[in-house]
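Below are the sequence and a predicted model; questions follow.
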Amino acid sequence: MTARYSFGGDEHVFVEVSEEMSLGAFFKSLSLCRALKESAIRGVTEICPANASLQVKFNPDVIAPDDLLAEIEALEAATATVDPTLQTRIVEIPVLYDDPWTRETLMRFRERHQYPSGTDLDYAARINGYSDAASFIAAHAGSPWFVSMVGFVAGLPFMYQMVERARQIEVPKYLRPRTDTPKLTVGHGGCFGCIYSVRGAGGYQMFGITPMPIYDPRQEIGYLKELMTFFRPGDIVKFKSVTREGYEEAVRDVEAGRFEPLIRPVTFDLRSFERDPVATNTDIEGVLHGH
């Protein structure tokens, strides 16, 4: 795949690796980001990776736009052979599906929804071919998710479901965005899952809520003291369905400073995943629980 380049104003170069999201496109984008960081091109001030693209911010008083473009194109040619392995981490995220807070919120905005007679879970189950919301929840939590981008609002992860394309959950966004979304809502729009890091407007379908903070601007939470945002591109997420009691216990642990997310280092191999996604996912989840 050949990247497409364009300028964004006077200080940005946008590099589109692919028009569609795939793990292959993400890996190429990640490789180019690494090459840019390692090359330390004078005048480059920020490199922002996305799902299948990246944006480079630069100081035009230090490097001319065309000169920077030539540098990036040379790096792309040099990284044509993408390393298919990634040293990353897998994290378990507890989720209370069909919780009372997102349910109350979604019912306030049914006039903006494609399926006003049911919940977001009901709608997602129906259009993805599942018999009911419970079956859909089992599928949502049944396979890991790959964090391909962090942003839009601080700390919000965009997650790509690690199953073959034909099995990926796809759900349109609301017909018109909501003016409210509970903090830490687990949502979905198009082919991407997300976790809303803060309360605010949104248009993704709402499936549940996690007790695990993923953004702490005050950096008071133990596992967020070094960096106020939890996720980074390349993280692998495994959702764990919990009961209301389990959710409330986790909330108490967070408030008391006792909560620690379950995180394990893992090696992800794109070639192995493309050959056998089920076996690769089983191996990755085994690492999470020490199997």
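Ah, there it is.

From now on I want contacts and neighbour counts done on CA atoms only, so please keep to that.
Will do.

which residues are in contact with the longest strand along the chain?
Counting by DSSP state E, the longest strand found in the chain is strand 85-97. The contact list for strand 85-97, computed with Cα atoms under 8 Å, 6 or more residues apart in numbering, reads 137, 186, 207-212, 234-244, 247, 261-270, 284, 288.

Quick one, which of these are buried?
By neighbour count, with 16 or more other Cα atoms under 10 Å, these hold 137, 186, 207-212, 234-242, 247, 263-264, 266, 268, 270, 284, 288 as buried.

Filter these down to the ones in strands?
Those of the buried ones among the contacts of strand 85-97 lying in strands (DSSP E): 186, 207-209, 236-241, 263-264, 266, 268.

can you redo those as TSV with distance to A25?
Listed next are these as TSV, based on distance: Cα to Cα, whole Å:
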residue	distance to A25
V186	25
F207	27
G208	29
I209	30
I236	17
V237	19
K238	22
F239	24
K240	28
S241	30
I263	26
R264	25
V266	21
F268	15
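
Can you tell me which of those is nearest T280?
F268 (8.4 Å; Cα to Cα).

So the residue nearest to the closest one when sequence neighbours are not counted versus D269, what's the distance?
In space, F268 comes closest to L86 once its chain neighbours are excluded; the distance is 5.1 Å by Cα to Cα, 6 or more residues apart in numbering. Computed as Cα to Cα, to the nearest Å, the L86 to D269 distance reads 7 Å.

F152: how many residues sit nearby?
10 (other Cα atoms under 10 Å).

Please apply the same query to A77.
11.

now do I63
15.

Surely it forms part of a helix?
No. I63 is assigned coil when assessed by DSSP: H, G, I helix; E, B strand; the rest coil, not a helix.

And here is the other one:
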Amino acid sequence: MAAGPAAVLVEAEDGEQAQALHAEVVRRRAAGELGEVAEVVPAARTVLVAGLADPRAFAADVLRWEVPPLVRAAAGTVELEVRFDGPDLADVAALWRMSTEEVAATVTGTAFRVAFCGFAPGFGYLTGLPPELAVPRRASPRTSVPPGSVGLAGPYAGVYPRASPGGWQVVGTTDAPLWDPDRDPAALLTPGTDVRFTAAR
């Protein structure tokens, strides 16, 4: 659908298809097939493509694309060292019917991918956990969650880049700098990035 005079918002059937479509748009832009596309912004089930000379033509063309299944990047995985010391670790263990050690092993054994970013600069929504491990948000959000907090909510994992209110279930902490305005790019985690958590020793 049109999203202004030079942009199109493409809706996907689910999050995995949205990620695959985002990867395909990025690939085609890099190959010079899309002209002067200024920005490609994925979300939970949509991809916004902005800076189009002819949005209607693009919208009609994208419907004919054969979008390949999402594949993991051959290189470039970001590793985040985590201390599994979060205040909600025991609650998540109870939900998953595991020990806290097994929760840590599950999180570190999962290949995550940044589906999209939002909420705060540098905050990536990470997919990869199986559907049966989705966890509810906290009934009462915290007024302040410390930076570096590793949280779970619904089907996603994420890391708070700075102190902020939040209702995710916090299972651990990392010292990795998620957002640095003096770095290029400023965000450590960007859409399409593969992420693995490792347990701090």
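That came through fine. All of these numbers come straight from a predicted model, not from anything done at the bench.

Identify the single longest helix in structure 2, thanks.
Using DSSP state H to define each element, structure 2 has its longest helix at helix 15-30.

which helices and strands does it pack with?
strand 39-42, strand 46-50 (3 or more Cα pairs under 8 Å, 6 or more residues apart in numbering; DSSP states H and E).

what angle sits between that helix and strand 46-50?
If you take axes from the mean of the first three to the mean of the last three Cα atoms, to 10 degrees, helix 15-30 of structure 2 sits at 20 degrees to strand 46-50.

which parts of helix 15-30 of structure 2 are buried?
15-26, 29.

any residues touching that helix, and which ones?
11-12, 34-35, 37, 40-47, 67-70, 115, 192.

Quick check on these: which are buried?
Buried among the contacts of helix 15-30 of structure 2 by 16+ other Cα under 10 Å: 11-12, 34, 37, 40, 42-47, 70, 115, 192.

And the furthest pair within the residues you listed?
Pairwise over those, using Cα to Cα, the maximum falls at L34 and A44, 22.9 Å.

The aligned partner of F119 of structure 2 in structure 1: what's it in contact with?
Mapped onto structure 1 by TM-score structural alignment, F119 of structure 2 lines up with F152. For F152 of structure 1, the contact set (Cα under 8 Å, 6+ apart) is empty.

any idea what sits nearest V251 of structure 1, other than its immediate chain neighbours?
P211 (5.4 Å).

Is H188 of structure 1 located within a strand, as I assumed?
Yes. If the criterion is three-state DSSP, then H188 of structure 1 is within a strand.

Just give me the match in structure 2 for it.
That one, H188 of structure 1, aligns with L152 by TM-score structural alignment.

count of residues packed around that match?
27.

Touching, it and G172? I think so.
No. If you go by Cα atoms under 8 Å, L152 of structure 2 and G172 don't touch, sitting 10.0 Å apart.

related to what we said a few turns ago, R183 of structure 2: which of the buried residues of helix 15-30 of structure 2 is nearest?
V26 (21.8 Å).

Distance of the closest one relative to V37 of structure 2?
Applying Cα to Cα to V26 of structure 2 and V37 of structure 2 gives a distance of 10 Å.

list residues touching both of the two?
Joint contacts of V26 of structure 2 and V37 (Cα under 8 Å, 6+ apart) do not exist.

Contact partners for the residue mapped onto P161 of structure 2 from structure 1?
Aligning on TM-score structural alignment places P161 of structure 2 opposite S197 in structure 1. Contact analysis of S197 of structure 1 by Cα under 8 Å, 6+ apart lists V153, A154, G155, L156, K183, L184, T185, P213, I214, Y215.

what does W96 of structure 2 give?
V103, L133.

go on, T105 of structure 1?
D180, T181, P182.

Helix, strand, or coil at D61 of structure 2?
helix.

what's the answer for the one 5 residues further on, then?
With three-state DSSP as the basis, E66 of structure 2 sits in coil.

So what does it match up with in structure 1?
Under TM-score structural alignment, E66 of structure 2 pairs with A80 in structure 1.

picking that back up, if I look at the match of P161 of structure 2, how far off is K183 of structure 1?
The value you get for S197 of structure 1 to K183 of structure 1, if Cα to Cα is used, is 6 Å.

buried stuff in stretch 141-156 of structure 2?
V145, P146, P147, G148, S149, V150, G151, L152, A153, P155, Y156.

Turn those into a markdown table, including distance to R138 of structure 2.
Shown next, in a markdown table, are these (distance: Cα to Cα, whole Å):
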| residue | distance to R138 of structure 2 |
| --- | --- |
| V145 | 12 |
| P146 | 16 |
| P147 | 18 |
| G148 | 18 |
| S149 | 15 |
| V150 | 14 |
| G151 | 11 |
| L152 | 10 |
| A153 | 8 |
| P155 | 14 |
| Y156 | 14 |
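
Identify, from these, the entry nearest to V92 of structure 2.
Relative to V92 of structure 2, and with distances defined as Cα to Cα, the nearest of the buried residues of stretch 141-156 of structure 2 is L152, at 8.7 Å.
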